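Peer 1: sequence and predicted structure below; questions after.
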Amino acid sequence: MKPKAHFIAPELLNPTNPIEVCLIGAGGTGSQVLTALARMSHSLQALGHAGFQVSVWDDDIVTEANRGRQLFAECEVGLSKASALITRCNRFFGTGWKAVNKKFDSQSGQAKAAIYISCVDTAAARFEIAEILKGATGGSHYVNVPRYWMDFGNGKDIGQIILATIGIIKQPKSVQFQTVESLPFVTEEFGELLRQSDNDDLPSCSLAEALEKQDLFINSTLAQMGCSLLWQLFRNGFTAQRGAFLNLADFRAMPLPL
């Protein structure tokens, strides 16, 4: 039997303009993902690609407890997380990316993007994103038609990355691979597990308290793994994996094949 593979939506390989990416959540994982996206965009541009145009959605502000586990400085305490991260990123990389100091939901509207990346804390937020993205599909061939949703989630020292397609992506004929045109949403495949594990923890009052809930390097490790999957999708044009499960306590990572 031929191995399975998913080929990237063709308009994302050599676009005329930067690809719109919507990053939802600018906390422990989101702040790390933003830096990885900036590095990826810069590297893609060096290879002749148009790169990314990123918008970061988050309605939270930086607190003292965020410093250390998240990428914020002392002078940024009290500022909007999205604005602080985007301002720093734009200055460093020379980008013109945007901060949206709002929650990403059906009430505030949503950005039109080709790639959505969620780094949120609750199952309720994921289900709300899923509902928005189900209505975001389109038949146009323009570059920023919604194509992919990558979701990051984690506990204290475990986590997962799940890549999904938004609708069906037509696949080329392949002699070597059995192509897969649709990848399920995390809410469709793991909905019951998400509901069981959901919690409404209050914000931490200190870094020490925050580290009891999430270990220091779980977010950054997940961010690197997930963005590596996205990087390989752009560099190779296809992927045989659609995510990974990570257990940082005993240094185990398990791919999630197609």
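Peer 2: Perfect, thanks for sending it.
Peer 1: for the rest of this, base every contact and every neighbour count on C-alpha atoms.
Peer 2: Noted.
Peer 1: quick one, helices of the stretch 1-150 of the chain?
Peer 2: 28-46, 81-93, 123-134 (DSSP state H, counting those that start in this stretch).
Peer 1: I'd like those as TSV, with mean neighbour count appended.
Peer 2: TSV is the format used below for the helices of the stretch 1-150 of the chain (neighbours: other Cα atoms under 10 Å):
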stretch	mean neighbour count
helix 28-46	20
helix 81-93	19
helix 123-134	17
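Peer 1: for the ones you listed, which one sits closest to F104?
Peer 2: Nearest of the helices of the stretch 1-150 of the chain to F104, taken as Cα to Cα: helix 123-134 at 7.6 Å.
Peer 1: quick revisit: what's the closest of the helices of the stretch 1-150 of the chain to G237?
Peer 2: Closest approach to G237 among these (Cα to Cα): helix 28-46, 12.9 Å.
Peer 1: so what secondary structure elements neighbour the closest one?
Peer 2: If you count contacts as 3 or more Cα pairs under 8 Å, 6 or more residues apart in numbering; DSSP states H and E, helix 28-46 packs onto strand 19-24, helix 81-93, helix 218-236.
Peer 1: now what about the last one, what contacts it?
Peer 2: Under the criterion Cα atoms under 8 Å, 6 or more residues apart in numbering, residues 7-8, 12-13, 28-30, 32-33, 36-37, 40, 152, 154, 156-161, 238-239, 241-244, 246, 248 lie in contact with helix 218-236.
Peer 1: mind running it again at 7 Å?
Peer 2: I8, L13, G28, T29, Q32, V33, A36, M40, D157, I161, T239, L248 (Cα atoms under 7 Å, 6 or more residues apart in numbering).
Peer 1: and if you look at the shortest one?
Peer 2: Contacts with strand 19-24, where a contact means Cα under 7 Å, 6+ apart, come from 51-58, 104, 111, 113-119, 143-144.
Peer 1: same question, stretch 56-66
Peer 2: Contacts for stretch 56-66 (Cα under 7 Å, 6+ apart): 22-26, 72, 76-82, 98-104, 204-207, 210.
Peer 1: likewise for stretch 249-258?
Peer 2: K4, A5, D157, A240, Q241, R242, G243, A244, F245, L246, N247.
Peer 1: take this one as well and set it beside the first:
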Amino acid sequence: MPPPNTTNVITMPRRARRGRIALPPAPDLDLSHLDAATVITRNYQTIRFVQIGAGGNGSFLAYNISRLAAVLEETGRTVKFVIIDPDRVEEGNVPRSNFSESEIGAYKAQTLALRFARAWGVRINSINRKFHPSLLWQSHEQNCLTILVGAVDNPEARRAINRALKMCRETEGRTPDTWWIDCGNDRETGQVLIGSATTPHQLRGAFAIDPLCQSLPSPAMQCPDLLRAVEEGPERKQRLSCLQLMLMNEQSLMINQRIANEAGEMLTQLLLYRNLQRFATFVDTKLGVQTSEYTTPDAVARSIRRKRTDFLLDATVLEEEQFIADEAA
């Protein structure tokens, strides 16, 4: 008779009988966070948050940004916060989103703005219509850091945010005045991506000043699929509410709050503690797993599918023709 398959069997040594158990070898660890650069922005007097979307992620994120705005104002900064969303609160938004039954029928953006302005003593404006890049340009200010906060669930809205970022970056220098942080989720997984560059050319010399990072690829550069429509089967064509998706076991009750907290923490590290060292975080609530991409040249190059990192370290390495070919590839 052949011996049994012992491939997955851990043999316990003799000394384990005395209470000491020998463990299998530890897996290789990712220690890239030890080499991560700190993301910097100029020390702006005015910080402007433009949040697009006030649904599942956005309703919780508005709370986190309001708290952060209150603390930033205590440091002497001027903070402006606007929430943009055309939709009204529906029965299906309760309880997964940060709304109550008494708010059904009210505009989402206006409801959150009024609630958190009173709670934290900060001024919050609301726009009860779809976001368009022109809204950002009409209120453009000098010496102001603008954070585009994407809390939307469709490619059309993300394309509008991407156009707004491109429009702003065309008039800015190497150090960006506009950043985009994007939140997205599926059933039990989600991601938070942050960046400022819309082309590889804008990333030249991002790591030139060691140990700092001046620019990062935008969420659209990191994940181009965010801007593309996803094919749905006929049974998914019908628009389902968040509550219906949750009851069908297709939306975790806590996923939106978890993603909003990750985004809030990244913004806090960037603006308050000035110690942000990651640009992408991925969460799986079912498995209890969270992984991040840290701000190293290798990780940034990998995120935009580039093998070379020299252009990130030195802005003079690659010629313009090479960047044109690179972007066209």
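Peer 2: Right, received. Where do you want to start? Bear in mind the structure is a predicted one, so any value in this text is a computation, not a measurement.
Peer 1: how alike are these chains, TM-score-wise?
Peer 2: Overlay of the two chains. TM-score (TM-score structural alignment, normalised by the length of the first structure): 0.84; 247 aligned residues with a Cα RMSD of 2.8 Å.
Peer 1: on that earlier part again, redo the helices and strands packed on helix 28-46 of the first structure as CSV? Include distance to P172 of the first structure.
Peer 2: Below are those laid out as CSV (distance: least, Cα to Cα, whole Å):
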stretch, distance to P172 of the first structure
strand 19-24, 21
helix 81-93, 35
helix 218-236, 14
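Peer 1: nearest to A136 of the first structure, out of those?
Peer 2: Here strand 19-24 is closest among those (Cα to Cα), at 12.9 Å.
Peer 1: could the helices of the stretch 1-150 of the first structure go into CSV alongside distance to F190 of the first structure?
Peer 2: As requested, those are exported to CSV (distance: least, Cα to Cα, whole Å):
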stretch, distance to F190 of the first structure
helix 28-46, 20
helix 81-93, 28
helix 123-134, 10
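Peer 1: S174 of the first structure: which of those is closest?
Peer 2: S174 of the first structure lies closest to helix 28-46 among these, at 25.5 Å (Cα to Cα).
Peer 1: what about the closest one, distance to the chain center?
Peer 2: 11 Å (Cα atoms, centre = their mean, to the nearest Å).
Peer 1: orientation of that helix relative to strand 19-24 in degrees?
Peer 2: Angle, helix 28-46 of the first structure to strand 19-24, by axes from the mean of the first three to the mean of the last three Cα atoms, to 10 degrees: 170 degrees.
Peer 1: from memory F104 of the first structure sits against Q110, does it?
Peer 2: Yes - contact criterion Cα atoms under 7 Å: F104 of the first structure and Q110 qualify, at 6.4 Å.
Peer 1: and F282 of the second structure, what pairs with it in the first structure?
Peer 2: The alignment partner of F282 of the second structure in the first structure, by TM-score structural alignment, is F245.
Peer 1: I'd assumed that match was in a strand, is it?
Peer 2: Yes - F245 of the first structure: assigned to a strand according to DSSP: H, G, I helix; E, B strand; the rest coil.
Peer 1: grab the nearest non-local neighbour of it.
Peer 2: Computed as Cα to Cα, 6 or more residues apart in numbering, the closest residue to F245 of the first structure that is not its neighbour in sequence is Q160, at 4.4 Å.
Peer 1: which position in the second structure aligns with the one you found?
Peer 2: In the second structure, Q160 of the first structure lands on Q191 (TM-score structural alignment).
Peer 1: also A9 of the first structure?
Peer 2: Per TM-score structural alignment, A9 of the first structure is aligned with T41.
Peer 1: what about its match, distance to C223 of the second structure?
Peer 2: 23 Å (Cα to Cα, to the nearest Å).
Peer 1: and these two? Which one has more around it.
Peer 2: T41 (18 against 14; other Cα atoms under 10 Å).
Peer 1: what residues are up against that one?
Peer 2: Residues near T41 of the second structure by Cα under 7 Å, 6+ apart: Q214.
Peer 1: and which of the contacts of helix 218-236 of the first structure is nearest to G167 of the first structure?
Peer 2: Comparing the contacts of helix 218-236 of the first structure against G167 of the first structure with Cα to Cα places I8 closest, at 13.0 Å.
Peer 1: am I right that that closest one is in contact with A240?
Peer 2: No - with contact defined as Cα under 7 Å, I8 of the first structure does not reach A240; the gap is 11.2 Å.
Peer 1: those two - which one has more neighbours?
Peer 2: A count of neighbours by other Cα under 10 Å puts I8 above the other of I8 of the first structure and A240, at 23 against 19.
Peer 1: excluding chain neighbours, what is closest to Q251 of the second structure?
Peer 2: Nearest non-adjacent residue to Q251 of the second structure, counting by Cα to Cα, 6+ apart: R187, 4.3 Å away.
Peer 1: do A164 of the first structure as well
Peer 2: That would be L183: by Cα to Cα, 6+ apart, it lies 4.6 Å from A164 of the first structure.
Peer 1: please apply the same query to K213 of the first structure.
Peer 2: Ranked by Cα to Cα, 6+ apart and with sequence neighbours excluded, the top spatial neighbour of K213 of the first structure is K156, at 5.3 Å.
Peer 1: tell me the counterpart of E181 of the first structure in the second structure.
Peer 2: Using TM-score structural alignment as the criterion, E181 of the first structure maps onto Q214 of the second structure.
Peer 1: where do the strands sit along the stretch 101-250 of the second structure?
Peer 2: 124-127, 144-150, 178-185, 189-195, 212-213 (DSSP state E, counting those that start in this stretch).
Peer 1: off-centre distance for the shortest one?
Peer 2: The gap between where strand 212-213 of the second structure is centred and where its chain is centred comes out at 19 Å by Cα atoms, centre = their mean.
Peer 1: doesn't A123 make contact with R195 of the first structure?
Peer 2: Yes - shown here, R195 of the first structure and A123 form a contact pair, counting by Cα under 7 Å, at 6.1 Å.
Peer 1: can you list residues touching both of the two?
Peer 2: By Cα under 7 Å, 6+ apart, no residue touches both R195 of the first structure and A123.
Peer 1: just the buried residues of stretch 277-290 of the second structure, please?
Peer 2: By 16 or more other Cα atoms under 10 Å, the buried positions in stretch 277-290 of the second structure come out as Q277, R278, F279, A280, T281, F282, V283, D284, T285.
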